[in-house]
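# What follows is a predicted structure for the sequence shown.
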Amino acid sequence: MTKAMEIVPSSELQKQFGRYSDEAMIRPVGVSRNGRVRFVMVPVDEYERLRRRERVAGCAEDLDDETLAAIRSVEPASECEDAEARLKSP
């Protein structure tokens, strides 16, 4: 889905559900309540695609040498070191 999400108040969704359910087949439709988006309507195939992308554990042995070398060469950012120090202090 490449089109920007349309945001509609929940009261408007209730009045024109058919219109917005059709629109959700083209682009995401955010449904707001009290000015805050509470949920997003997307087609079921998009929802299922997103569900498949959930994290899946793998083994380091399954990674190629180039990927392993890239992982080994990563240096933490200074913000990470600060966070680590805060976690260790009582």
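Good, I have the coordinates. These figures come from a predicted structure and were not determined experimentally.
# Only C-alpha atoms from now on, for both contacts and neighbour counts.
Noted.
# most centrally placed residue in this protein?
The chain has Leu50 as the residue nearest its centroid, 8.3 Å off, counting by Cα atoms, centre = their mean.
# what's the host helix or strand of that residue in contact with?
Leu50 belongs to helix 44-52 when assigned by DSSP states H and E. Taking contacts as Cα atoms under 8 Å, 6 or more residues apart in numbering, no residue outside helix 44-52 touches it.
# want to compare, so here's the second one:
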Amino acid sequence: MLKVSALEFQRDLARYQDAAHTQPVVITSHGRENTVLISAEEYHRLKRRDRQVMGPADFTDADIAALEASRPPLSSRLYDDELSD
């Protein structure tokens, strides 16, 4: 990953656009990460991996029944202590 200041990015835009084809380019502002430039190909790959959020109205009665009938595996009890205050 390549990090550059916003000022340096503005000075040599073409260089950093080319670099973004092989690695993310992090653009900083006042020493803090502000923006990441990635290739269009990488952007589309990430968009394909997006997950869709569903609301209660999106579930069928069969979906709800299956969720209600499901039980976590016994191995999940290892994490019960994370639920207590």
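Yep, that arrived. This structure is a prediction, so every number in the text was calculated from the model and none was measured.
# Tell me how they score on TM after superposing.
The TM-score (TM-score structural alignment, normalised by the length of structure 2) is 0.67; 69 aligned residues with a Cα RMSD of 2.4 Å.
# if we can go back for a sec, in structure 2, what range does the helix holding Leu50 of structure 1 match?
The alignment of helix 44-52 of structure 1 onto structure 2 (TM-score structural alignment) spans residues 40-48.
# compared with structure 1, how much does that stretch deviate?
When structure 1 is superposed, stretch 40-48 of structure 2 averages 0.9 Å from its matched positions, counting by mean Cα distance after the TM-score superposition for structure 1.
# Relative to the whole chain's centre, how far out is that stretch?
Put simply, stretch 40-48 of structure 2 sits 11 Å off its chain's centre (Cα atoms, centre = their mean, to the nearest Å).
# all strands for structure 2, in order.
Along structure 2, the segments classed as strands by DSSP state E run 2-5, 25-29, 32-37.
# which bit of structure 1 covers the first one?
Under TM-score structural alignment, the match for strand 2-5 of structure 2 in structure 1 covers residues 6-9.
# same check, this time on the second one
Mapping strand 25-29 of structure 2 onto structure 1 (TM-score structural alignment) gives residues 29-33.
# Which of the residues in that stretch are classified as buried?
Using 16 or more other Cα atoms under 10 Å as the test for burial, stretch 29-33 of structure 1 gives Val29, Gly30, Val31, Ser32.
# With structure 2 overlaid, report how far it is off on average.
Stretch 29-33 of structure 1: mean distance to aligned residues in structure 2 after superposition is 0.3 Å, counting by mean Cα distance after the TM-score superposition for structure 1.
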